[in-house]
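# From the sequence below, what's the structure:
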Amino acid sequence: MKKKTLLMLAACAAAPLMGQDARQIADSLTIPQIEAGARQLPMPHAPGATIQLLGADYEQIIDSKGKIAPVLADTPVNVSFKVTKDGKEAVSKDYEIMLKAPAADQGNPKPRVIPEILQWKGGQGAYKPGDTVTIACSDKKLAETFVADLADILGCKVKIVAPGQKADISFGTTKESNIGEEGYTLDVTPKGVTIAAATPTGQYWGTRTLLQMLRQNNGSIPCGTAVDFPRYQVRGFMLDVARTPYPLSYIKDVIRTMSWYKMNDLHLVINNNYIFHEQYVDKGRDPFKESYTAFRLESDMKGPDGTPLTAKDLFYTKKEFVDLINYAKSRGVNIVPEFDTPGHALSFTRLRPDLIYKGPMNHDKRRCEMLDAANPETIKLVSQVFDEYLLKDPKFGRPVFEGCDVIHVGADEFYGDKEDYRHFADAVLKHALKRGHTPRIWGSLSTKPGKTPVVSKGVQMNLWNTGWMKAQEAVDLGYDVINTNDGALYVVPYAGYYRMDKNHKGLYNNWIPNRIGNETLPSGHPQLIGASFAIWNDETDIKHSGYAPYDIWGIVSDSMDILGQKMWGKAKAPDTFEQHRELVAAIGDAPRTNPLHKWKDAKPFTVTPGKLPQQLNQPALGPNYHLTMEVELAAAPEGKEQVLLSAPEGELLAVMKDGTIGFRRDDTLEFSFGTKLPVGKKVKIELIGEPENTRLLIDGKSEGTMTLKSFRNPDENFGPRTKGVRSTFVLPLQTLAPSFNGKVFSFNVNPS
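Below is the predicted model of the structure:
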């Protein structure tokens, strides 16, 4: 009787389990206990179901077959599974497992860097290099970059010795397959430091960790061993350089800062346009002729009427872009250039007005920017533009985009027919694949369902809006996906929407890379390759207030430290947000980076003017500052500019073409103070530079009305903007009076 009762109880207990479907099983798996030193992941079981490992967020530790690599320290890993039962499949949630390392004696605590080191085994004591630091490195580019960065951090002499010789810091290669292409090991002993990796990129990431340690410890390094590698392959930032000009010097600051936090994917939107064309149409004006648009690369393409594709204000030459790609590559950052078509393509439709979309569409007032997507001539045009950079350029003996493994084909917010869109998307993706590049595209197929197939194999997709593309649908279609969700990761500077930058604490505390809108994929899903945040400059053209790249640096840098931690580091951040920000301050800006143009020595700078022009050779000075000069303008011929101060960062113009005093920045934007210097009279000029506001005083009196000359304002009858102008000006201090017709009697700059 007793035995029968026990069997009945067992049957009752098993009945619910046997009755579960694939979804219920996936949500209630029990992971067998994992012993320290285990080399294979034990799989969960469920009656009547097949369970397969889907993936791990650290695939370097647990591979696709469940093989476990040795760990140096206790390490949490998220795993997920695919459950099949009764012909139906379900993907599980994340299950966190803790992989235990062998017990070790207590040594130095893990150094605090951003992003956090994954595994650390502390040693005893510290290593402190002497006044001259020796480096043994076989990679010339890596050595040159590291030497300059180390000298900037320590202020010491650095000497390169041959590989194999005794050195303070040695670089080596490792055959450890589990750390991947970006992983590295860092070994610090009382005798010196060794950084080892499978690739130069991994070695470079090791230098970022080492430099952050040195900056916090007065040039000493705690002994111990680190094993570190990223959680996600793509750790990205997208910058819209099309609708607001950005000088290359600023982009290089972006690259250095990205690499400081081990971010590795810089997506540059090369072409785009003002999108609110209805504001022109509603006032009886033609946006096709007037809306702002830019294609930022030098191009040979011209329309039948001679209209050039290249922007007229600021553009990057092909040589400059080749150099930028190489510059980024040597710092672990991949450049992803985007040509956005068939929507946002006003630069292309002005080139070929005959290719404006003619079919029915939403937002008809925005038709001017829509290419005729399914027209073979349109696909031919877009392919020709891509080929200018994807095929060998005779000037360089290589393609301009060589080194850009990924190129972006755009394809967002097309308001025409869904089949036309699908035909176009398939064609441009296949063209990129044919040229040997991995194409990336903005997800749009949930809004554009249809019969026309769109290639997915080998294609990456930005999941930017759940209305346009759902995450699970994208994965099911076979795309590798990147979380770029607009609600969480977009910034439109100075707009009333998309302001991720106002929620940095919430981002740090709550955001996870595998949550895309209202969908959550397993963090280790093999098709979730990373995430990226984005800065879109919607506030251009008649909405542009004059803000400078300088003004949004805080948005850029204060987002990178958070997202670098979230995408490289473990699922759970090691510090509170407040502690994290204290660490950001402690490690400081990336070496050789001064995006806000601060002077280390804040003392006033005074010169006695001599023969003009005169070389000042001072670094440019960002706000806050107070410039005082005494000058006398001898003559001001109509229509001829006269430059009072110049440097790569910009020019202070004593006389603009309209005769007024003003300035031009390195982003090409021009501002006028709306007043003229008197001719033949000695006057005292004062320029007071503040963030978003530059003021002019003449003989102690505030003069003129600040005017943004580069963009128009519809509220002022489409004339130059005079209200709400953001007029930040980085003071150029390389040359005094390079083209000034007059005398300069005194010159003083006071950083305030």
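
# contacts and neighbour counts: CA atoms only from here.
Will do.

# Please enumerate the strands of the stretch 551-700 of the chain.
Shown for the stretch 551-700 of the chain, the strands assigned by DSSP state E, counting those that start in this stretch span residues 605-607, 614-615, 625-633, 642-647, 650-655, 662-665, 670-672, 682-690, 693-698.

# The second one - contacts with which helices or strands?
If I follow you right, that is strand 614-615. Taking 3 or more Cα pairs under 8 Å, 6 or more residues apart in numbering; DSSP states H and E as the contact definition, the neighbouring helices and strands of strand 614-615 are strand 735-739.

# just checking, what packs against the helix or strand following the strand it packs on?
Reading on from strand 735-739 to the C-terminus, the next helix or strand found by DSSP states H and E is strand 742-751. Counting contacts by 3+ Cα pairs under 8 Å, 6+ apart, strand 742-751 packs against strand 605-607, strand 625-633.

# three-state assignment of the nearest residue in space to I562 that is not next to it in sequence?
Computed as Cα to Cα, 6 or more residues apart in numbering, the closest residue to I562 that is not its neighbour in sequence is Y508, at 5.9 Å. Judged by DSSP: H, G, I helix; E, B strand; the rest coil, the three-state class of Y508 is helix.

# Here is a second sequence; please produce its structure as well for comparison:
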Amino acid sequence: MKRSLPALVLLVLALGSLPAPAANAAVGLPPTVPGVRHFDPGVGEFILAAHVRVLADTGEAATVARTLAADLSRGGRPAAVSAGPAASGDIVVRVADSGPAEAESYRIDIGANMTVTARTRQGATHATQTLLQWFSQTTTVPAGAVIDRPDFAERGLMLDVGRKFLSVGWIKQRIREMAYYRMNLLHLHLSDHYGFRLASTSHPEITSPQHYTRAELAEIISYADTYGIEVVPEIGFPGHMNAILAPHPELVLHPATTSPIDVATDSLLAGTAEGRIDLSNPAARPLIEDLLREFVPLFPGRYFHLGGDEYVTDYSRYPQLAAAAHDRLGPDAVPQDLVADTVNGAGDIVASYGKTARLWNDGIPRGARLSVDESIVVEHWTAGNGLLPWVGNDNGPEQLADQGRLLNNSAFTPTYWASGGYAAPMNTPPHLLYAWDPGLFVNGTRLRQDQRERLLGSKLHVWCDDPTVMTEEQMVSPVRERLPVMAQQLWAGTGGAAYPEFVARVRMLGTPSV
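From the prediction side, this is the model:
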């Protein structure tokens, strides 16, 4: 996890500058999380049939209809996909150009029967989750028309399975809950200090005893896709490679000089020193490239995350990096250029498979003369350089947006939650996450109005710095407290509702099961 000293005060101060939230509740409808944006009431009501028929054409609509029928049946209301004209109490699913134009938007027309219309399978899936939330409370819904859409394109959850192995069943249950709240991005942090969680054939020596088989990965990806959720894998480098480098000690980056402060800092950061690969070693990049060529094709989504965070802050301690930069990139090159060149090479491999690379923002090395490819999506978690993510603005959001980069606001405060370790006491309470908004970055800045289209969204980040502190069962409750808050923030804002009112609404809806 990205490390830092506590400074929630900055968040509290910044909250005073938040814009007025958009209304997101539809009066007369059963409450949902997130709340739907717009409801035009009609005359009459819809009453769900005792044995529900879900009607759909073939193709994507039929896929959504089958999932909805299965979810209704699992929730105690018998349902089946059927054909023919719609009757009272039926649900119709349509994926067609007649749906609302905005990405992931949907329309629900409510009368004697109920019709869901969206332009994409993802939009139709979101609509069905709204229906499931309604029917968890009542079988009668007032007539009218709902039109709904999200504010942000990315509404995600990150799981640190590199430090703590989380079972396939646990991950699938989180996917089901994400879908219930209309979220769409699952980021799997697959390698770090305590494990490399993929079964490697190119380098089997790095595979941890607890790992996901190819079949288990396919199961996770397929289940996520059923609910319109994209899986973003991360294999981090050139730092946080402890598990990868454990069988390759010859590739570990060692400083020419050290100090008690350096030793103490590396100890605090849970073995970061042993996880830095020596980019001056000719065998370093081939190892990274082997892993990318093996694993990028296994994930069908649009993205592959390269990590990039917390490599080196004081390059003067590593003269071998400067020498290698001069040899490979020319006499004017600085050691940071070696990092940028490695990132660009990795990004090229990702692009060769038709995908886009992602990177933590400190993976763009400060002081480099070589530019990191601007097509790489930047996850902005820190404003500083080291232990103070709230202080500074190097590679800040405005600067990155002006370079044409797309951003995810992965602010340490308040989007991070740690199950254990030194950072756990700094976890942001759910009510402060509820008071935040996704346009506020970790140092209290916001993008200018002309830059805001560069902000894709945000995620709840679940880190496991000390994997022994909590079991995966013990982690469920704090994640469930925060996930619907993040979903509401990213869909339409909090709508001015008090936090206790929101919590009561979440509890009213219950929790879906796999």
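
# I'd like the TM-score for the two structures, please.
Put the two chains on top of each other and the TM-score (TM-score structural alignment, normalised by the length of structure 2) is 0.82; 451 aligned residues with a Cα RMSD of 2.6 Å.

# Please identify the one among the helices and strands packed on strand 742-751 of structure 1 that comes closest to D412 of structure 1.
Within these, the stretch nearest D412 of structure 1 is strand 625-633; the backing value is 42.9 Å (Cα to Cα).

# And that closest one, what does it pack against?
strand 682-690, strand 742-751.

# Any idea which of the helices and strands packed on strand 742-751 of structure 1 gets closest to D486 of structure 1?
Using Cα to Cα as the measure, strand 625-633 is the one of these that comes nearest D486 of structure 1, at 37.2 Å.

# where in structure 2 is the aligned partner of the closest one, by residue range?
Alignment note (TM-score structural alignment): strand 625-633 of structure 1 is unmatched in structure 2.

# can you pull the contacts of the spatially closest residue to G416 of structure 1 that is not a sequence neighbour?
For G416 of structure 1, ignoring the flanking residues on the chain, the nearest one in space by Cα to Cα, 6+ apart is M361 at 4.4 Å. Residues counted as contacts of M361 of structure 1 (Cα atoms under 8 Å, 6 or more residues apart in numbering) are 415-417.

# now that we have those, which one has the most neighbours?
Highest neighbour count within the contacts of M361 of structure 1: G416, with 24 neighbours (other Cα atoms under 10 Å).

# Now that that residue has come up, it's in contact with R366, right?
No. Checked against Cα atoms under 8 Å, the pair G416 of structure 1 and R366 is beyond contact range at 10.8 Å.

# sorry, back to before: mind checking the strands of the stretch 551-700 of structure 1 for the one nearest to G487 of structure 1?
Nearest to G487 of structure 1, of all these, is strand 693-698, at 30.7 Å by Cα to Cα.

# so where in structure 2 does the helix or strand following that closest one end up aligned?
Beyond strand 693-698 of structure 1 in the direction of the C-terminus, DSSP H and E gives the next helix or strand as strand 701-702. Alignment note (TM-score structural alignment): strand 701-702 of structure 1 is unmatched in structure 2.

# Over to stretch 423-437 of structure 1?
Mapped onto structure 2 using TM-score structural alignment, stretch 423-437 of structure 1 spans residues 341-355.

# ok, back up a step: determine the three-state secondary structure at the residue nearest to G416 of structure 1.
Remark: M361 of structure 1 carries the secondary structure label coil [criterion: three-state DSSP].

# A368 of structure 2 matches what in structure 1?
Alignment note: A368 of structure 2 maps to G450 in structure 1; criterion TM-score structural alignment.

# Pretty sure G416 of structure 1 sits in a strand.
No. Secondary structure of G416 of structure 1 (three-state DSSP): coil, not part of a strand.

# if I pick it, what's in contact with it?
Counting by Cα under 8 Å, 6+ apart, G416 of structure 1 touches 357, 359-362.

# Just say helix, strand or coil for the spatially most central residue of structure 2.
Structure 2 has G156 as the residue nearest its centroid, 3.4 Å off, counting by Cα atoms, centre = their mean. Reduced to three states with three-state DSSP, the structure at G156 of structure 2 is strand.

# What does it correspond to in structure 1?
Residue-level alignment of G156 of structure 2 against structure 1, with TM-score structural alignment as criterion, gives G236.

# from what I can see its match touches S532, true?
Yes. Using Cα under 8 Å, G236 of structure 1 makes contact with S532 at a distance of 4.1 Å.

# Structure 1: which residue goes with V54 of structure 2?
Alignment note: V54 of structure 2 maps to I135 in structure 1; criterion TM-score structural alignment.

# how about V83 of structure 1, what does it touch?
By Cα under 8 Å, 6+ apart, V83 of structure 1 lies in contact with 22-23, 25-26, 49-52, 89-92.

# With V749 of structure 1 instead?
For V749 of structure 1, the residues meeting the contact criterion (Cα under 8 Å, 6+ apart) are 604-606, 625-628.

# Buried only: go through those for me.
The neighbour-count test (16 or more other Cα atoms under 10 Å) marks 625-628 as buried among the contacts of V749 of structure 1.

# Mind putting these into JSON lines with distance to Q212 of structure 1?
Compiled in JSON lines, those are given as follows (distance: Cα to Cα, whole Å):
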{"residue": "Y625", "distance to Q212 of structure 1": "30"}
{"residue": "H626", "distance to Q212 of structure 1": "34"}
{"residue": "L627", "distance to Q212 of structure 1": "36"}
{"residue": "T628", "distance to Q212 of structure 1": "39"}
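
# now, among these, which is nearest to D323 of structure 1?
For D323 of structure 1, the nearest member of those is Y625. The distance, counting by Cα to Cα, is 33.4 Å.
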